[in-house]
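S.K.: Next come a sequence and a model predicted from it.
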Amino acid sequence: MAKITTASLLKMKQQGNKFSALTAYDASFASAFDAQGIEVLLIGDSLGMVLQGQDDTLPVTVADIAYHTRSVRKGAKNALVMADMPFMSYATTELAMTNAAELMRAGASMVKLEGGQWLLETVSALTQRGIPVCGHLGLTPQSVHLFGGFKIQGRQAEQAQAMIKDAQALEQAGAQLLVIECVPASLAKAITEAVSIPVIGIGAGKDTDGQILVMHDLLGISTGYIPKFSKNFLAETGDIHLAIQRYKAQVAAQEFPADEHTFN
């Protein structure tokens, strides 16, 4: 596999080819995912839950993300490495630039921020300074207490229209990728068609340009429960490498996510 860049992902969108993403937190798994051709590796603030045992992502720090980004970068030769900006690390544009620079120095090729219109100035400032940005809309886990829990977003027409406008505004501000999480499949399709940048879905149906899962969910080892939108690929294969292969193949063939993993 050739080295993946934002230009590679854009070309895949334009050609109608679906790509795969996974969270990664260490060099060994990053290398395994990379070897199977996973295009995007995200050092997610999900590490707060799956690695640290927290109830949500809020306790995760920039230092935590930077540490795991350095580890993932060691194992990823070809995949695009993206790092989450954790809770309150981009509350102001100045803070965002300082913290994003730390994550880029740690080995990230892109940073991901949760939010819509209020982020536009920050997204613009980062991209103007050479830091590629991925936006994140829908269920944004850092806002879990505002939402009153991990709930589906965008079911009301007004909220859905606002999300489409947010996606377009983020692209205009310079975002080169977009993640949408836990939204109805019809809204995910509308957002994907409304922007020219690649859209990665999680719990957003099969019509997005790419899919992402938390690696612990894909392997069926998350504590607590496996989300509706995920699938235990290890249970089907009995082998981690085959599980990764099957995930990538089913995303490419639009067999995953299936109806049972999708919100309407």
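M.R.: That came through fine. All of these numbers come straight from a predicted model, not from anything done at the bench.
S.K.: rest of the way, CA atoms for contacts and neighbours
M.R.: Noted.
S.K.: Look at Lys74 and say how many residues are nearby.
M.R.: If you count neighbours by other Cα atoms under 10 Å, Lys74 ends up with 14.
S.K.: Double-check that it belongs to a helix.
M.R.: Yes: counting by DSSP: H, G, I helix; E, B strand; the rest coil, Lys74 is located in a helix.
S.K.: what's near enough to touch it?
M.R.: Neighbour list for Lys74: Ala27 [criterion: Cα atoms under 8 Å, 6 or more residues apart in numbering].
S.K.: likewise the one 5 residues further on?
M.R.: Applying Cα under 8 Å, 6+ apart, we find Ala79 in contact with 3-5, 34, 37-41.
S.K.: From Val199, how far out is it?
M.R.: Using Cα to Cα, to the nearest Å, Ala79 is found at 17 Å from Val199.
S.K.: Please apply the same query to Leu10.
M.R.: Distance of Leu10 to Val199, given as Cα to Cα: 10 Å.
S.K.: cool, Cys182 as well?
M.R.: Relative to Val199, and taking Cα to Cα, Cys182 is found at 13 Å.
S.K.: ok, those two, which is more surrounded?
M.R.: Neighbour totals were compared for Cys182 and Val199, and Val199 leads with 28 against 24 (other Cα under 10 Å).
S.K.: Which residue, neighbours along the chain excluded, lies closest to the more buried one?
M.R.: Of all residues not flanking Val199 in the chain, Leu178 sits nearest, at 4.8 Å (Cα to Cα, 6 or more residues apart in numbering).
S.K.: And Tyr25, how far from Met1?
M.R.: 21 Å.
S.K.: Give me the more crowded residue out of these two.
M.R.: Each of Tyr25 and Met1 has its neighbours counted (other Cα under 10 Å); Tyr25 has more, 24 against 12.
S.K.: which SS state does the more buried one fall under?
M.R.: Going by three-state DSSP: Tyr25 is coil.
S.K.: Of the contacts of Ala79, just the buried ones, ChimeraX syntax please.
M.R.: The following ChimeraX line selects those of those that are buried, judged by 16 or more other Cα atoms under 10 Å:
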select :4,5,34,37,38,39,40,41
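S.K.: ok, structure two:
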Amino acid sequence: MSSHRQDAVRRLAAPDIAARKGKAPIVCLTAYTAPVAEILDDHCDLLLVGDSVGMVVHGLPNTVGVTLEMMILHGQAVMRGSRKAMVVVDLPFGSYEGSPETAYANAARVMKETGCGAVKVEAGPAVVDNIRYLVERGIPVMGHVGLRPQAVLVDGGFKAKGKGGEERRRIQEEARATTEAGAFAVVVEGVAEGLAREITETIEVPTIGIGASAGCDGQILVTDDMLGLFDWTPKFVRRYADLRGEITRAAAAYAEDVRARRFPGPAEIYFAKAG
């Protein structure tokens, strides 16, 4: 018998998420650190270690500069901090768009070194065959259509998609092809509401909306946006807290106490024992 303690909580997996199609909405948020993952775990079905970590945590201008090593490091942290939610790790730009063999090697490394439940890729015509290749070899894949942050240099910025006829048709086709290639769910980002609803109604796997439609099978936001850590947030974000304001007030109060020599006080100081 193994001496390892068995965790009483079963972590959600790709089949659990796929089975939620058309049922109770799937709750998803991003996580990049163990403490935040621990807080979110009780409330989320899925935690995404998004390549948005490059912008949110590391201050990069976009996600293009994110490396495989960064994703693995943050994926490990989120796995340590969570127990119940499924953890999905983004494959960063340049790690999966080439040959199927390269995509598999990088995805397998992420799965092995983090223990995550799946990887996510930004889908497109050049990636569909690679999604199929990964799934056929035992790697669960979540797709991503619509606004694709890794394509920001081609698109010239973060722009909403699917408002025009040809672009609408292309995104519909990408969602369908991604599903047929074996993805267990598809993130639909930054598209016209009607298009997101139509995709949800026509593909057989759950859609996870972000700047899309309440009619999607689930929703995801960047946690730091939702918590109000930045001055500016996208149109599709609803702020549920003002942590930037709270942190600012706490830092100002601390600075004032230090400068006035009110901190540390007797309660925060160690004294030698008498005698």
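M.R.: Perfect, I can see it now. Small disclaimer: the values here were computed from a predicted structure and weren't measured.
S.K.: coming back round to it: tell me if the residue nearest to Val199 of the first structure really is in a strand.
M.R.: Yes: the assignment for Leu178 of the first structure, made by three-state DSSP, places it in a strand.
S.K.: can you count the residues close to the counterpart of it in the second structure?
M.R.: Matched across to the second structure, Leu178 of the first structure falls on Val186, judged by TM-score structural alignment. The local packing of Val186 of the second structure (other Cα under 10 Å) involves 30 other residues.
S.K.: swap in the one 3 residues further on?
M.R.: Applying other Cα under 10 Å, we find 24 other residues in the vicinity of Glu189 of the second structure.
S.K.: Pull the contacting residues for the residue nearest to Val199 of the first structure.
M.R.: 134-137, 167, 197-200 are the contacts of Leu178 of the first structure under Cα under 8 Å, 6+ apart.
S.K.: Distance of it relative to Ala194 of the first structure?
M.R.: Separation of Leu178 of the first structure from Ala194 of the first structure (Cα to Cα): 12 Å.
S.K.: swap in Gln159 of the first structure?
M.R.: Note on Gln159 of the first structure: its distance to Ala194 of the first structure, by Cα to Cα, is 16 Å.
S.K.: Equivalent analysis for Gly16 of the first structure, please.
M.R.: Where Ala194 of the first structure is concerned, Gly16 of the first structure sits at a distance of 15 Å (Cα to Cα).
S.K.: One more: Gly116 of the first structure?
M.R.: From Gly116 of the first structure over to Ala194 of the first structure (counting by Cα to Cα), the distance is 15 Å.
S.K.: what's the answer for Ala76 of the first structure, then?
M.R.: 31 Å.
S.K.: quick one: secondary structure of the residue nearest the centre of the second structure?
M.R.: Residue closest to the average C-alpha location in the second structure (Cα atoms, centre = their mean): Leu48, at 2.8 Å. Classification of Leu48 of the second structure by three-state DSSP places it in strand.
S.K.: For it, give me its contacts.
M.R.: 28-31, 87-90.
S.K.: which of those does the first structure keep?
M.R.: Compared against the first structure with both residues aligned by TM-score structural alignment, their matches' Cα atoms under 8 Å, the contacts of Leu48 of the second structure retain 28-31, 87-90.
S.K.: Those residues: which two are farthest apart?
M.R.: Of all pairs drawn from those, the one with the longest distance (Cα to Cα) is Cys28 and Asp90, at 13.9 Å.
S.K.: Any of the kept ones among the contacts of Leu48 of the second structure buried? List them.
M.R.: The buried subset of these (16+ other Cα under 10 Å) comprises 28-31, 87-90.
S.K.: Out of these, which is nearest to Val222 of the second structure?
M.R.: Thr30 (5.2 Å).
S.K.: what do we get in the first structure for the closest one?
M.R.: Thr30 of the second structure maps onto Thr23 in the first structure, by TM-score structural alignment.
S.K.: Asn62 of the second structure now?
M.R.: Counting by TM-score structural alignment, Asn62 of the second structure corresponds to Asp56 in the first structure.
S.K.: Compare Gly116 and Ala194 of the first structure and say which is more crowded by neighbours.
M.R.: Taking other Cα under 10 Å, Gly116 of the first structure and Ala194 do not tie; Gly116 has more neighbours (20 against 13).
S.K.: distance of the counterpart of the more buried one in the second structure from Glu167 of the second structure?
M.R.: In the second structure, Gly116 of the first structure lines up with Gly124, judged by TM-score structural alignment. Gly124 of the second structure sits 13 Å away from Glu167 of the second structure, going by Cα to Cα.
S.K.: Ala251 of the second structure too?
M.R.: Distance of Ala251 of the second structure to Glu167 of the second structure, computed by Cα to Cα: 47 Å.
S.K.: Same check on Leu243 of the second structure?
M.R.: Taken as Cα to Cα, the span from Leu243 of the second structure to Glu167 of the second structure is 37 Å.
S.K.: Spit out the contact partners of Leu80 of the first structure.
M.R.: 3-6, 39-41, 109.
S.K.: 10 Å - rerun?
M.R.: 3-6, 8-9, 21, 34, 38-42, 73, 108-110 (Cα atoms under 10 Å, 6 or more residues apart in numbering).
S.K.: From the residues you listed, which land in helices?
M.R.: 6, 8-9, 34, 73 (DSSP state H).
S.K.: Need the counterpart of His74 of the second structure in the first structure.
M.R.: His74 of the second structure maps onto His68 in the first structure when the alignment is built from TM-score structural alignment.
S.K.: Just put the contacts of Leu48 of the second structure in JSON lines and tack on distance to Glu101 of the second structure.
M.R.: What follows is those, written out as JSON lines (distance: Cα to Cα, whole Å):
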{"residue": "Cys28", "distance to Glu101 of the second structure": "30"}
{"residue": "Leu29", "distance to Glu101 of the second structure": "30"}
{"residue": "Thr30", "distance to Glu101 of the second structure": "28"}
{"residue": "Ala31", "distance to Glu101 of the second structure": "28"}
{"residue": "Val87", "distance to Glu101 of the second structure": "23"}
{"residue": "Val88", "distance to Glu101 of the second structure": "21"}
{"residue": "Val89", "distance to Glu101 of the second structure": "19"}
{"residue": "Asp90", "distance to Glu101 of the second structure": "18"}
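S.K.: Could you check how far the longest helix belonging to the first structure is from the centre of its chain?
M.R.: Taking DSSP H as the criterion, the first structure has its longest helix at helix 157-173. Centroid displacement of helix 157-173 of the first structure relative to its chain, using Cα atoms, centre = their mean, to the nearest Å, is 18 Å.
S.K.: same thing with stretch 63-81 of the second structure?
M.R.: Offset of stretch 63-81 of the second structure from its chain centre (Cα atoms, centre = their mean): 11 Å.
S.K.: same deal with stretch 40-56 of the second structure?
M.R.: Worked out by Cα atoms, centre = their mean, stretch 40-56 of the second structure lies 4 Å from the chain centre.
S.K.: Many thanks, we can stop here.
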